[in-house]
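Colleague: Fold the following, please.
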Amino acid sequence: MSNLSSTRQSLGLVGWCLLLLVIAILGAVASINAGAFYQSLEQPAWAPPATWFGPVWSTIYTLMAIAAWLVWRPSGFGGAPIALAVFIGQLVPNVLWSWFFFVWHLGALSFANILILWGLIVVTLIGFWRANRIAGLLLVPYLLWVTLAVALNYSVWQLNPAMLG
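Modeller: As a prediction, the model looks like this:
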């Protein structure tokens, strides 16, 4: 049961969706030339094709917005303030990773950043799970994708020291 009116709940969903849209756009701006750069890098045999990244991230951002809304919905930010604060905080390394890797070509910094992001996703997922199990489950694809991205980031960085030094 929610303490917030249905109008406020609807506006909250729109707000979370807009926040994640802004995050997606900031990452996309850094990734404008990502396709060409990504294809120029030596990659491990298990690397997903570049065409997967857009659809996967679009899906993940949608799931993230819904998850945050489900946690926020019962009482606003007062219901699960730490979980929501960590969720909002993890958006910073989420966006920064694209800039470190695709724009500035900083392999070590992008790897350190994605490790921090992974840890913050775990903390967020646990907090969301405690507040709303469905919200926690909605973050599982995010954690799995970033787990793959951690391994891929490390492998690509190691395979391309001259380009990601």
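Colleague: rest of the way, CA atoms for contacts and neighbours
Modeller: OK.
Colleague: Check whether residue 38 really touches residue 50, as I assumed.
Modeller: Yes. Using C-alpha atoms under 8 Å as the test, residue 38 is close enough to residue 50 to be in contact (7.4 Å).
Colleague: can you pull the buried residues of the helix or strand containing residue 22?
Modeller: Per DSSP states H and E: residue 22 is located in helix 6-30. For helix 6-30, burial by neighbour count (16 or more other C-alpha atoms under 10 Å) applies to 9, 12-13, 16-17, 19-21, 23-24, 26-28, 30.
Colleague: Show me what the helix or strand following it is packed against.
Modeller: For helix 6-30, the following helix or strand on the C-terminal side (DSSP H and E) is helix 34-40. Using 3 or more C-alpha pairs under 8 Å, 6 or more residues apart in numbering; DSSP states H and E, no helix or strand is in contact with helix 34-40.
Colleague: how about this one, so we can line them up?
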Amino acid sequence: MKFKPLAFIINIAITLGIGALGGWATAQSVKTWYPTLNKPSFNPPNWLFAPVWTTIYILIGISAYLIWIKRDQIIHFPRTCAIYFIQLVLNLAWSFIFFYLHEIGFALAEIILLLIVVIINAVTFYRIDKWAGLLFIPYIIWVSFASFLTYNIFILN
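Modeller: I've put the predicted structure just below:
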């Protein structure tokens, strides 16, 4: 397949845009509410979250691009897109639920759903393009860690 630079940029821009919206939802609380919470000893420093999430958003944007360029060969392309966009919406929703609404318990339930949908997305993409699915591995690992972290913050608060 021939590289499509505009499609590549758009797919990455979509995920980075989701990240930017999530960043907006978290910005104030990271300075005010979040420091007041009891956190487990393995809680990463705040500066680590932005580079990790930026890298993950770029990887899943690349993954989406790999699927998009094969869209004519995918029988269930609308379903594949729906799964992808559902996980993006759930990803964004977690930031609003946890940092904007300060609903830790609801955020815990939501992130477990997010993890399930991310895994479904990864498997769906893998069946179409192995690299597209494999690029989701860091995302799965990070959301698994974030789920465990959210659980511990919930228990401690």
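Colleague: Look at the alignment partner in structure 1 of residue 40 of structure 2 and tell me its secondary structure.
Modeller: Here residue 40 of structure 2 is matched to residue 44 in structure 1, going by TM-score structural alignment. Judged by DSSP: H, G, I helix; E, B strand; the rest coil, the three-state class of residue 44 of structure 1 is coil.
Colleague: Residue 44 of structure 1: what's it in contact with?
Modeller: Contact analysis of residue 44 of structure 1 by C-alpha atoms under 8 Å, 6 or more residues apart in numbering lists 152, 155-156.
Colleague: For residue 2 of structure 1, state which of the residues you listed is nearest.
Modeller: Residue 2 of structure 1 lies nearest to residue 152 out of the contacts of residue 44 of structure 1, by C-alpha to C-alpha, at 41.1 Å.
Colleague: Centre-most residue in structure 2?
Modeller: The residue lying closest to the centre of structure 2 (C-alpha atoms, centre = their mean) is residue 91, at 4.6 Å.
Colleague: Please identify the residue in structure 1 that aligns with it.
Modeller: Under the alignment (TM-score structural alignment), residue 91 of structure 2 maps onto residue 94 of structure 1.
Colleague: Give the buried residues for stretch 82-92 of structure 2.
Modeller: So for stretch 82-92 of structure 2, counting by 16+ other C-alpha under 10 Å, buried means 83-84, 87-88, 90-92.
Colleague: swap in stretch 130-146 of structure 1?
Modeller: Using 16+ other C-alpha under 10 Å as the test for burial, stretch 130-146 of structure 1 gives 131-133, 135-143, 146.
Colleague: Let me have these in a markdown table, adding secondary structure and distance to residue 77 of structure 1 as columns.
Modeller: Below are these laid out as a markdown table (DSSP: H, G, I helix; E, B strand; the rest coil; distance: C-alpha to C-alpha, whole Å):
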| residue | secondary structure | distance to residue 77 of structure 1 |
| --- | --- | --- |
| 131 | helix | 12 |
| 132 | coil | 14 |
| 133 | helix | 17 |
| 135 | helix | 15 |
| 136 | helix | 17 |
| 137 | helix | 20 |
| 138 | helix | 19 |
| 139 | coil | 19 |
| 140 | helix | 22 |
| 141 | helix | 24 |
| 142 | helix | 22 |
| 143 | helix | 23 |
| 146 | helix | 26 |
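Colleague: between those, which is closest to residue 110 of structure 1?
Modeller: Set against residue 110 of structure 1, the nearest of those by C-alpha to C-alpha is residue 146 (12.5 Å).
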